[in-house]
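Q: The following block contains a protein sequence and its predicted model.
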Amino acid sequence: MCNGITGPDVVAGRWYSPSDCYYLERGRYLAAEREARSLFTRWPSYDPFVQGQFIDFVHNKGAANLSTSTLLRMANAGDLAGACRENPRWNRGTVAGVSTVLPGLQLRGDANAEICLEWRAAS
């Protein structure tokens, strides 16, 4: 429900309105933003598009995965382009016990790399 949200706030069998989903999703996005801000040492220098795709990474893959990643190491070393190019590598999931490239994760990684590398906020 609500774009795949799970956890203690979700009641099985209950119908959730768009405003219910917004409330549940907003809290998770804000938590992902706090995590991203704490992990990326150069956070204030990133434009909103770069920040947004890093928040998306934390929201979908978790701060623990980010904290040990080459993506984070490169970004914190000042190699933002290299960090952006790491996004498509996060394309695998486990299917029947086998690590597999998942098309949806590949599309998301490719899109996040494009956003990070090519989109820029108007000054």
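A: Everything's here; your move.

Q: Only C-alpha atoms from now on, for both contacts and neighbour counts.
A: Will do.

Q: With Arg37 as the reference, measure out to Leu30.
A: Going from Leu30 to Arg37 by C-alpha to C-alpha, to the nearest Å gives 11 Å.

Q: Actually, Ala63.
A: Distance from Ala63 to Arg37, by C-alpha to C-alpha: 11 Å.

Q: Likewise for Glu118?
A: 21 Å.

Q: Looking at these two, which is more packed in?
A: The neighbour comparison of Glu118 against Arg37 (other C-alpha atoms under 10 Å) goes to Arg37, with 16 against 12.

Q: next, the one to line up against it:
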Amino acid sequence: MADEWRPGIRRELLPGRSEAELAGLSLGAAVAGMTAAVLVLVLLFLDARLWVWALLPSAVAVAGIAAGGLLDRSAARRQVREARAGYTTVAAERTDLEYVEARTGQLVRRAGELLTTYELRARLSRVRAAG
């Protein structure tokens, strides 16, 4: 059957970073910012006179959290653009769109196809192995 799924089916992706990549970067930046914020709180809890040592981590906290927010907005805009193009690069998103592996552009799930988590992970592994 021609419509049967197999690894190696490629789809043309929009240029630029995918929603999946932007979401990962957003999470990383936000976690780095929150970690720095916790460091600031620990320093100030230990001794308020350590405020000078808290300046750099404070700047990292603000920058990380702000960058995370900006990247999150970019991911949301990219999600809309990908949906208009008929696909998604995030597995947990809508099942009415094709799910495409972000790095290779290979089809993992056809639109409307319902897969268990196990089936989805198995297909993703096969797609990445095929490369």
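A: Arrived safely. It should be emphasised that the depicted structure is a prediction, and the values quoted were computed from it without experimental measurement.

Q: Report the TM-score for the pair.
A: After superposition, the two chains reach a TM-score of 0.33 (TM-score structural alignment, normalised by the length of structure 1), with 65 aligned residues with a C-alpha RMSD of 4.4 Å.

Q: quick one: buried residues of the biggest helix by length in structure 1?
A: The residue-count maximum for a helix in structure 1 (DSSP state H) belongs to helix 18-39. Using 16 or more other C-alpha atoms under 10 Å as the test for burial, helix 18-39 of structure 1 gives Leu24, Glu25, Tyr29, Ala32, Glu33, Glu35, Ala36, Arg37, Leu39.

Q: Chain neighbours aside, what residue packs nearest to the third one?
A: Spelled out, it's Tyr29 of structure 1. Excluding the flanking residues, the one nearest Tyr29 of structure 1 by C-alpha to C-alpha, 6 or more residues apart in numbering is His59, at 6.4 Å.

Q: next one: the fifth one
A: Computed as C-alpha to C-alpha, 6+ apart, the closest residue to Glu33 of structure 1 that is not its neighbour in sequence is Ile55, at 5.3 Å.

Q: Could you list the buried residues of the helix or strand harbouring the one you found?
A: Per DSSP states H and E, Ile55 of structure 1 falls inside helix 48-61. Residues Phe49, Val50, Gln51, Gly52, Gln53, Phe54, Ile55, Asp56, Phe57, Val58, His59 are the ones in helix 48-61 of structure 1 that count as buried (16+ other C-alpha under 10 Å).

Q: quick one on the thing from earlier: what do Ala63 and Arg37 of structure 1 both touch?
A: Listed as contacting both Ala63 of structure 1 and Arg37 by C-alpha atoms under 8 Å, 6 or more residues apart in numbering is no residue at all.
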